[in-house]
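Student: Could you work out the structure for the sequence below:
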Amino acid sequence: MQFLVVPGAGAPADVARVGAKAAGLIDASNEGLPVPPFFVLSIDLFRAWRATGALPAELDAELDAGLEHLARATGKRLGDASAPLIVSVRSGAPVSMPGMLDTLLDVGATSASVDGLAAQLGDRAVALDVRRRFLESWGAVVGRLSRTRFDPRAGVRVAARATTPPPPITPADLEAKIARHEQTLREAGVLPPDDARAQLRMAIEAILASWDRDRARDFRATQRIDDALGTAVVVQAMVFGNASGASGSGVAFTRHPVTGEKHLFGEYLPRVQGDEVVGGRASPAGLSAAASGRRAAESLERQSPTAFADLERIAMALEARYGDAQDLEITVEHGTLWLLQVRTAKRSPRAAIRVAVDLVREGRIDRETALARLDPRAIDALVSRALPPDDQLPEPPLTIGVPASPGAVSGRAVYDPTAAVELAARGEAAILIRPECSPEDAPGIRAAAGVLTSSGGLTSHAAVIARALGRPCIVSASEVRVDVDHAYAEVRRPAGVVVPVPETITLDGATGRVFAGALPLATTFALPEAREVLEWARDLATPGWEDAIARLL
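Tutor: Predicted structure coming up:
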């Protein structure tokens, strides 16, 4: 086979051929971990498609073989109305590009699949919800339509509206919504074919094409990633976190991605698919009851204690195997835990240094390995700006959200990613305020001096990108109502008090506080372990660290 890669041989994956996402899944499968059945179309397919602008003719036979592998593993077939196979179609570059490439979920959810899917899941409303989600995913990825075309509230969002999953709606409600979605797609000229195989081919092309979307090109340019690398395509049997009962989706880190503390950290939402968690469209609970506070009942630990215990065991085993902090995307369907992604965790500069030092102290890695994993510029990120002591602050904060990436910054409030880019080009600091951040907002996040969102969690796109760039970020500021269309936000406090967000604000990414105006900021050295790392580099004469040693030791 020229393009098809099917896991199961037990050999390590070739990251350069199948991409990092597939490599992680193949390794997890080889370890016997709970990974939904999948196959990979290698980066060779991307190169063939890019050279000609079309999928090669020989792909059909390889798709047949890949789908037969999934049919044997699941007992379901793509396009079979009585036992429908529904798949996700995901990108997979050799290097991490979080949120930059596209994913299509629920491919194969044709109108004829609903009855068979309802029999599989034991709930017709869930089957209709899968069809509804597919149409929205198709519109966003294939049709490049804004989510406001499907949800008029998407541009004006009260964060508190998404702090818990929406209440159940009836099959009749869902059927009406599906009809409206179909009409929207028809009017836009992007209604998906009602044939599962045709959907799959078009989905594969859409994922390949996402390599050349503006946000992906911009990310590669800023991160110095080779534009010729390309992406693989992972076709995986869907597991349904939006199913009834003990079902949900989340993200888990073996160490905290902001602070580097050694404990299982993550976020979880019952009865949703994973894009709602990583997309920041809802504010999730925690994995553990203790971490969820008043929302303990929504935590994975309370929703499915068995799945939570499985996750704890698997997470620690994976960290021990790879000798580094891991990031897991998970779905629970009817109480069974599934791994959808396994990768080395993205983390803030602070967390990167603390994790490296802790792993050396624990005897997991040596100092040379730790230094090889660190960028000397991470030290500079820890020489950061901070607010003065509380007793020197001129007034209380406007509001408080969830701290997602540390540091303090003042800037002009803007509500559109393009405005952040324009201000940055003029040398002005912009604070990008959004109801939630989608991958399309990535250029604005990179241009902004800081980011504030009214919903979303620590694993949302905004938080992940901000941490990677060392930008201060606050998420889930639930008192903030954002009106993107009118470039306006206000803080809605208890007892009906409404305070407009002023033109200039200050973010404290370490505490989640938002202040009116530009506050005086002091320079601090944020982490004692940073000095220890510098001393390692000096003692070992590590190349590339000379400048940081000279300036900071």
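Student: From here on, just use CA atoms for contacts and neighbour counts.
Tutor: OK.
Student: Could you give the separation of whichever strand or helix holds residue 69 from the chain centroid?
Tutor: For residue 69, the element it lies in under DSSP states H and E is helix 59-74. Between the centre of helix 59-74 and the centre of its chain there are 28 Å (C-alpha atoms, centre = their mean, to the nearest Å).
Student: what's the answer for stretch 135-151, then?
Tutor: How far stretch 135-151 lies from its chain's middle: 18 Å, per C-alpha atoms, centre = their mean.
Student: again with stretch 308-323
Tutor: 20 Å.
Student: what's near enough to touch the residue nearest to residue 73 when sequence neighbours are not counted?
Tutor: Excluding the flanking residues, the one nearest residue 73 by C-alpha to C-alpha, 6 or more residues apart in numbering is residue 37, at 6.5 Å. Going by C-alpha atoms under 8 Å, 6 or more residues apart in numbering, residue 37 touches 70, 73, 74, 236, 237.
Student: Alongside the first, I'd like the structure of this one:
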Amino acid sequence: MVRYVYFFGDKHADGDGSMKNLLGGKGTGLAEMTNLGIRVPAGFTITTDVCTHYYEHNKKYPEQLEGEVKSNLKKMEEAMGARFGDERNPLLVSVRSGARVSMPGMMDTVLNLGLNDDTVKGLINKSGDKRFAYDTYRRFIQMFSNVVLGIDSSVMESILEKKKEERSVRNDNELTYGDFESLVDEFKDVVRKKRGIEFPSDPEEQLWMGISAVFESWDVPRAIIYRKLNKIPENWGTAVNVVSMVYGNMGDTSATGVAFTRDPSTGDNGFYGEYLINAQGEDVVAGTRTPQPVNEISRKNPDDISLERVMPRVYKDLLGYADILEKYYKDMLDLEFTIQEGILYMLQVRTGKRTAKAAVKIAVDMEKEGMIDKKTAVLRIDPYSIVQLMYPAVDIKADKDVVAKGLPASPGAASGEVVFSAEEAEEETKKGKKVILVRIETSPEDIHGMSVAEGILTARGGMTSHAAVVARGMGKCAITGCSFLGINEKNGEITVGDRIIKRGDIVTLNGSNGEVYSGYVSMVTPEINEDFKSIMEFANEFRKLKIRANADTPEDARVARNYGAEGIGLCRTEHMFFKGDRIKAVREMILSETLEERRKALAKLLPMQKSDFLKLYSEMKGYSVNIRLLDPPLHEFLPKTEKEIRELSDIMHVSYERLKAKAISLHEVNPMLGHRGCRLGVSYPEIYEMQVRAIMEAACEFHNSGNKITLEIMIPVVSIYEEIKLLKELVNKKTKEVMKEYGVEFEYLVGTMIELPRACMIADEIAKEAEFFSFGTNDLTQTAFGFSRDDIGSFLPDYLNKNILKTDPFIELDRSGVGELMKIAVDKGTSVRRDIKLGICGEHGGNPSSIEFCHSLNLNYVSCSPYMVPIAIISAAQASLKDLSK
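Tutor: Next comes the predicted model:
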């Protein structure tokens, strides 16, 4: 028979730590502490299965639940020496939520349940304090009315404040027993007026109403939003904990508090916490009184009075419990406690939330202390939190004026003056100013402005838009898809609702949550320390996947290597075309009418590209360098203004009208599915010939200088076998020609980027020529879904809110669709070429879930933005460790 209720108390618990899915985090903690001999108020946990049943059966309970609750309530009465609903010696209870994972403040709690006009007299008998008893009674009615009966908390709060003001007028700030007794009557009257009922007086009725209210709180908006943000499944449900009340507000020998076994901000190994004398838990949460430090070491002000000083025996007990629990759980813990008349009770134990810096330090320290092993240390780290150690971050304590919100495309924080063009960004930075580049959307042509800006803000675009990808590669803060921005570049204004931000105004970007603030906001500077290096060393011991970086410049490559990258998985050669005056030569090449004119323009680019490749090889020092031949559609490089066309006309000695007509003719309706990638190589083989010569000349010179080189040449957008066959022949022919000129030979690979569904389906044919596959998951996601990564922001929120999509597919790889295409490609590719090298170079290469999937496919490597390399290293190690534990 299914069991729905588990008791804990009197040094025995029915449950244990293995039952977290059933008892929830709070229930499991209470059971574990009880079994460890730690003093816990007796109680019972109603399982998460009941919550699931409740919602699946039109909010009705299993038939046997009532009997189990009554039986366990009797056990509570025996353990606590009091009776529920008794007029002389009443047992009062709290009803608390407790999901599998911590959802702080998201669900409801009811305290002091079981009070009525009769049992309050029993509370007076037990405590000997009328004021305390009626204060507790009014607290109960106030909380129950809000949580269970749905009366706005401000209604009764305003009555309480009015009562305090009346006292204040008489120069007496402390409410009396009589005040609280009258508040009880006034609060009951509010219930009559607002709900048309008498306040429930039957303790058993109160209990069931409280239990239902906690289950109902699983489905309130704030809990739903929290679950979406933290990817907590809707069907998990919450447990309900019914716990005997103990009181921290029974005078100066009573208190309540929260403590951590180590500092949650720094990770320092020292007991840390706060408490309030003569207070209940909600007093701490309300913030109406300033908490005091638990120990002398934590004192910050001379007036602070520590628990260690005022209750030394209780403090010693608390420290002892903390030590027992940390050694048992082998982690930093968050503890809640109450002291009732000098007796310490533990109310909750859970894994403590911590900053990234603290998480790394605690993991490394515990490994040194022999408490955990290296595997556990690595598994303790949230990969995404590592970003906090590498980028500046907005100070969470700072005042903020939020003016807009978009997608957190690239982490970190940045402040600066608003500018609206790349040219303006360059001009203002030359004057010593810090700027934020604001665009409707960015293009490759904006690269020079993006490189000098502190941060980038766009109205359009998703998490893998041009602005997002380039910003992440540069390690710059970026917010994209901020669709509520009305950008008027001509007038130099941004409108957000009724607010206007003008050119030169200061804004701050928070790339971690997508918020845009008005003015400067203080920031926290990152620091890479020995603990960070240690956790990376631990991770490197366990990961199977190699980690590469998407790097187009020597600076990118240097950052990537410093963070531990083992090569370049994607060098986008087109990004090199925007340096200095190169764009003019590129445009000259594109707009040329004849092959001779094109070759003349390409000859100008050859030495520039060769120089770039030579620098990349030098930075990689023998690690693999994967260079993608020209990929984007030509329209991205075309002049867009009359001034630019006239300037090019003078360089090429061609009429303005002819150039403009040519530019118009090259316009495409859907350029990302048009004349791009290998299709350019088919139409204009001279472009790829120039690039291969530049790649190989640099490689031969590097090799002849006594250096090792591991080179991969990638042909993009292949979906037809004949494309890869034709262009591989071109690459090999030009390569042999250059090697012969230099009198040198070395191995290199020619492969393709798998980014179209058809390529996945004919991967066995493609693998006859391709020596490696690099999955371009950005485009593969676009073409598999039919979603534009730049425009998805207009409907993605609706899809997420309505659970059509669980996550943004451009952030987290879609395993059931895109992932299946990848699996087909891997299986087909390896069936033809067993030693084919397999990798991923899309932006998913920095996403932990996507990396775990790549590990399961037995890929050789993942490639990501340079600043995401540590995230990828930790994620790859965790994927290996999880695989080993299966």
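Student: TM between them?
Tutor: The TM-score (TM-score structural alignment, normalised by the length of the first structure) is 0.73; 440 aligned residues with a C-alpha RMSD of 3.3 Å.
Student: Map the residue nearest to residue 73 of the first structure onto the second structure.
Tutor: Under the alignment (TM-score structural alignment), residue 37 of the first structure pairs with residue 42 of the second structure.
Student: Out of the contacts of residue 37 of the first structure, who's the most crowded?
Tutor: Ranked by neighbour count under the definition other C-alpha atoms under 10 Å, the contacts of residue 37 of the first structure are headed by residue 237 with 26 neighbours.
Student: give me every residue that touches the counterpart of residue 334 of the first structure in the second structure.
Tutor: In the second structure, the residue matched to residue 334 of the first structure (TM-score structural alignment) is residue 341. The contact partners of residue 341 of the second structure, by C-alpha under 8 Å, 6+ apart, come to 248, 250, 251, 252, 253, 254.
Student: looking at the residues you listed, which has the most residues close by?
Tutor: Tallying neighbours with other C-alpha under 10 Å puts residue 248 at the head of these, with 27 neighbours.
Student: correct me, but it touches residue 339?
Tutor: Yes - judged on C-alpha atoms under 8 Å, residue 248 of the second structure makes contact with residue 339 at a distance of 5.4 Å.
Student: residues shared between the contacts of these two?
Tutor: Residues touching both residue 248 of the second structure and residue 339 (C-alpha under 8 Å, 6+ apart): 254, 255, 256.
Student: Trace the last one over to the first structure, please.
Tutor: Alignment note (TM-score structural alignment): residue 256 of the second structure maps to residue 249 of the first structure.
Student: Next, that match: secondary structure please.
Tutor: Classification of residue 249 of the first structure using DSSP: H, G, I helix; E, B strand; the rest coil returns strand.
Student: That one: what's it in contact with?
Tutor: Counting by C-alpha under 8 Å, 6+ apart, residue 249 of the first structure touches 241-242, 268-274, 277, 329-332.
Student: hmm, 7 Å instead?
Tutor: Taking C-alpha atoms under 7 Å, 6 or more residues apart in numbering, we find residue 249 of the first structure in contact with 241, 268, 269, 270, 272, 273, 274, 330, 331, 332.
Student: what do you get for residue 113 of the first structure?
Tutor: Residues near residue 113 of the first structure by C-alpha under 7 Å, 6+ apart: 81, 84.
Student: what's the closest non-adjacent residue to the equivalent of residue 271 of the second structure over in the first structure?
Tutor: Alignment note: residue 271 of the second structure maps to residue 264 in the first structure; criterion TM-score structural alignment. Nearest in space to residue 264 of the first structure, with sequence neighbours left out and distances taken as C-alpha to C-alpha, 6+ apart, is residue 254 at 4.7 Å.
Student: For the one you found, the count of nearby residues, please.
Tutor: Residues lying near residue 254 of the first structure (other C-alpha under 10 Å) number 26.
Student: how far away is it from residue 342 of the first structure?
Tutor: To residue 342 of the first structure, residue 254 of the first structure is 11 Å away according to C-alpha to C-alpha, to the nearest Å.
Student: Need the residues touching each of those two.
Tutor: Listed as contacting both residue 254 of the first structure and residue 342 by C-alpha under 7 Å, 6+ apart are 326, 327.
Student: coming back round to it: which residue is the nearest non-sequential neighbour of the match of residue 256 of the second structure?
Tutor: Leaving aside its sequence neighbours, residue 249 of the first structure sits nearest to residue 331 (C-alpha to C-alpha, 6+ apart; 4.3 Å).
Student: Contacts made by the strand or helix carrying that neighbour with the rest, please.
Tutor: Element membership for residue 331 of the first structure, per DSSP H and E: strand 326-333. With contacts defined as C-alpha under 7 Å, 6+ apart, strand 326-333 of the first structure is touched by 239-241, 243, 246-254, 319, 337-345.
Student: related to what we said a few turns ago, switch the contacts of residue 249 of the first structure over to CSV, and while doing so, append distance to residue 534 of the first structure to every line.
Tutor: Listed next are the contacts of residue 249 of the first structure as CSV, based on distance: C-alpha to C-alpha, whole Å:
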residue, distance to residue 534 of the first structure
241, 45
268, 37
269, 40
270, 44
272, 44
273, 43
274, 39
330, 36
331, 40
332, 43
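Student: most neighbours, which of the residues you listed?
Tutor: Taking other C-alpha under 10 Å as the neighbour criterion, residue 331 ranks highest of these with 32 neighbours.
Student: quick one: that residue from residue 253 of the first structure, how far?
Tutor: Using C-alpha to C-alpha, residue 331 of the first structure is found at 14 Å from residue 253 of the first structure.
Student: Repeat that for residue 79 of the first structure.
Tutor: For residue 79 of the first structure, the distance to residue 253 of the first structure (C-alpha to C-alpha) stands at 36 Å.
Student: cool, residue 207 of the first structure as well?
Tutor: Per C-alpha to C-alpha, residue 207 of the first structure is found 26 Å from residue 253 of the first structure.
Student: Pick out whichever of these two has more residues nearby.
Tutor: Taking residue 207 of the first structure and residue 253 together and counting by other C-alpha under 10 Å, residue 253 has the greater number of neighbours (28 against 25).
Student: give the contact list for the more buried one.
Tutor: So residue 253 of the first structure contacts 264, 265, 266, 326, 327, 328, 345 (C-alpha under 7 Å, 6+ apart).
Student: Fine, thanks again, bye for now.
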